[in-house]
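>>> Quick one: sequence plus predicted model below, questions after.
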Amino acid sequence: MPPTDYILLVEDDISIAEVVTSYLTEAGYHVSHHERGQHALDHARKESPMLVVLDLSLPDVPGELVCQELKRLGDIPVIMLTAKSSEEQRLIGFSLGADDYVVKPFSARELVFRVKVALKRTAEVPADTTTGKLSFNGKALILDPECYQVIMAGTPVELSATEFKMLLRIASTPGKVFSREELLEKVLGYTCEGYDRCIDAHIKNIRHKIGDRSKNPVYIESVYGVGYRFNGVKDT
């Protein structure tokens, strides 16, 4: 059985897996490597990893399906590895719940950096946000940063750590317009050209989960050409 702080690496290219494992091990992480998606899922069900590095092109199960199953197991950060570099492919990955997306060929050092950022993002509440409960629209929407919980109309809503922090970020300052670049830096922890559209995918997921319609939103309004604004009425 692996240590409880291990990283699950799902990659069928042995040469890539060896390099990634070497760099992650050097950075102080325990790594469990699997070449097949189903084996990785079986492993994750027995012992939940703290993060998964997931190749999308696997020999048995599409990586997208593996990502979905991992997210059903719990709020496990997932970094996708893929040769698919189009913006559309990245957005599909983020819409499935991926926390980050790295295109092959990639720098192993950069991947380690992204792993560290993802783990830090999961463990910490963003700076400049409240640490107490927030409620809006007569307690129709409640955010509890202490336990990463969202209650919508009395029903718990499951958001990933990234989604929760993004919602908390914008909800902490109702009426303020947040640019995609600002959310990318403040919530995801870095900026990268071409990745600002991933914010759209995360916002789409949040809206869907809290039942907020994009055409007539109660909470999250799109500001054309800029980003997003939270319009919920904060309870006093």
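Thanks, I have it.

>>> alpha carbons only for contacts and neighbour counts from here, please
Will do.

>>> quick one, what contacts the residue nearest to the spatial centre of the chain?
Centroid-nearest residue in the chain, with C-alpha atoms, centre = their mean: Asp99, separated by 2.8 Å. By C-alpha atoms under 8 Å, 6 or more residues apart in numbering, the contact set of Asp99 is 77-79, 118, 162.

>>> Just give the nearest non-adjacent residue to it, would you?
Val78 (5.4 Å; C-alpha to C-alpha, 6 or more residues apart in numbering).

>>> Surely that neighbour is in contact with Pro49?
No. Assessed by C-alpha atoms under 8 Å, Val78 is found out of contact with Pro49, at 10.1 Å.

>>> And here is the other one:
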Amino acid sequence: MVTHEQQTEKTALIVEDDKAVLQLIRLYLAQAGYRILEAQDGVAGLRMALEESPDIVLLDLNLAGMDGIEVCKNVRSESDVPIIMVTARVEEEDRLTGLDLGADDYVSKPFSPRELVARVNAVLRRTQRNAENQKETGNHLTAGAVVIDLDRRSATVLGTEIDLTPTEFRLLSYFIEGRGRTVSRDQIIENVFGYDFSGYDRTVDTHVSNLRKKLESANPEGQHLKTMYGVGYRFDV
């Protein structure tokens, strides 16, 4: 089902099977100036995410037809649209799985509608800022055997392309831009995620760990991404 509360610049797709929650999210996002698209099952949500080109997707995990993890995985294979998972699942493993697949944020039910809107706004600001930064820094970033193509949003190691999630791509770009400099979790949160990530510090570590594994798998001799214990991380060439 598609509703057009008002025509504005940004469109939010809500994929949620709980009608009360869907109505609550719709109300607050519409009041914040968003055009709203809705789907109440995973199959419809996936189709709309790929066909309607929303600016952001708010995705429940417990969906009929196709659960939110599968929807996220399939969307991310085709699109880098920002995804916020909104779910009653509280297990850390569910949260980390979603984030590993490329979700940009994770909000647990019950939630504050105003905080949810703030997170939506923050994710979109970060997305826009990253796009603007890429335009300013040129088409490529290079650090040793690692080359990032900002236009294609791809990365190669020793000439071989590596499969990165959107979050991993942003993280690698940030590390390469600041190569040789130690950065803290807080700096990563501010510059890569762009919103208050308080309470989810392990997520930063998980993304860094996954990125490191992919880099070292492509080039076992090139262990560039180093953990500075008690401080943060540093990318050396």
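Alright, I've got the coordinates. Because the structure is a prediction, the values reported are computed rather than measured.

>>> Got a TM-score for the pair?
The TM-score (TM-score structural alignment, normalised by the length of structure 1) is 0.84; 230 aligned residues with a C-alpha RMSD of 2.9 Å.

>>> looking at the alignment, what does the residue nearest to Asp99 of structure 1 pair up with in structure 2?
Superposed on structure 2 with TM-score structural alignment, Val78 of structure 1 falls opposite Ile83.

>>> Distance check, its match against Gln134 of structure 2.
20 Å (C-alpha to C-alpha, to the nearest Å).

>>> higher neighbour count, these two?
Using other C-alpha atoms under 10 Å, the more surrounded residue of Ile83 of structure 2 and Gln134 is Ile83, with 25 against 18.

>>> Check the secondary structure at Val218 of structure 1 for me.
Per DSSP: H, G, I helix; E, B strand; the rest coil, the secondary structure class of Val218 of structure 1 is coil.

>>> you'd agree it is up against Ile210?
No. Using C-alpha under 8 Å, Val218 of structure 1 is not in contact with Ile210, being 10.2 Å away.

>>> Which residue of those two possesses the greater neighbour count?
Ile210 (19 against 16).

>>> Could you find the closest non-adjacent residue to that one?
Met152 (6.3 Å).

>>> ok, now Gly154 of structure 1?
Ala140 (7.2 Å).

>>> would you list every one of the helices in structure 2?
19-31, 42-51, 68-78, 92-100, 113-137, 166-177, 185-188, 201-218 (DSSP state H).

>>> Can you spell out the matching residue range in structure 1 for the fourth one?
When structure 1 is aligned by TM-score structural alignment, the counterpart of helix 92-100 of structure 2 is residues 87-95.

>>> what's the mean distance for that stretch versus structure 2?
For stretch 87-95 of structure 1, the mean deviation from structure 2 after alignment is 2.0 Å (mean C-alpha distance after the TM-score superposition for structure 1).

>>> Any chance you could list what contacts that stretch?
With C-alpha under 8 Å, 6+ apart as the criterion, stretch 87-95 of structure 1 contacts 64, 80, 84, 100-101, 194, 197-198, 201-202, 204-205.

>>> Buried ones among the residues you listed?
64, 80, 100-101, 197-198, 201-202, 204-205 (16 or more other C-alpha atoms under 10 Å).

>>> can you redo those as a markdown table with distance to Tyr224 of structure 1?
Compiled in a markdown table, these are given as follows (distance: C-alpha to C-alpha, whole Å):
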| residue | distance to Tyr224 of structure 1 |
| --- | --- |
| Glu64 | 30 |
| Met80 | 29 |
| Asp100 | 25 |
| Tyr101 | 25 |
| Arg197 | 13 |
| Cys198 | 16 |
| Ala201 | 16 |
| His202 | 17 |
| Lys204 | 15 |
| Asn205 | 19 |
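
>>> Pick the one among those residues closest to Leu168 of structure 1.
Closest approach between these and Leu168 of structure 1, by C-alpha to C-alpha: His202, at 12.9 Å.

>>> Ala161 is in contact with the closest one, correct?
No. Between His202 of structure 1 and Ala161 there is no contact under C-alpha under 8 Å: 11.0 Å.

>>> Around Ser217 of structure 2, how many other residues sit close by?
Ser217 of structure 2: 14 neighbours (other C-alpha under 10 Å).

>>> Please apply the same query to Leu27 of structure 2.
Count around Leu27 of structure 2 with other C-alpha under 10 Å applied: 15.

>>> got it, and the one 10 residues further on?
A total of 22 residues lie near Leu37 of structure 2 under the criterion other C-alpha under 10 Å.

>>> The one 3 residues further on now?
Using other C-alpha under 10 Å, Gln40 of structure 2 is surrounded by 19 other residues.

>>> Pretty sure it sits against Glu16.
Yes. Gln40 of structure 2 is within contact range of Glu16, at 5.0 Å (criterion: C-alpha under 8 Å).

>>> Can you work out which residues contact both of the two?
Leu63.

>>> Of all the helices of structure 2, which one is nearest Gly230 of structure 2?
That would be helix 185-188 among the helices of structure 2, by C-alpha to C-alpha, at 10.1 Å.

>>> give me the stretch of structure 1 that that closest one matches.
Going by TM-score structural alignment: helix 185-188 of structure 2 matches residues 180-183.

>>> Give me the contact list for the matching stretch.
By C-alpha under 8 Å, 6+ apart, stretch 180-183 of structure 1 touches 166, 191, 196-197, 199-200, 226-228.

>>> so how far is that stretch off the chain centroid?
From the chain centre to the centre of stretch 180-183 of structure 1 is a distance of 15 Å (C-alpha atoms, centre = their mean, to the nearest Å).

>>> go on, stretch 16-29 of structure 1?
Per C-alpha atoms, centre = their mean, the centroid offset for stretch 16-29 of structure 1 relative to its chain is 22 Å.
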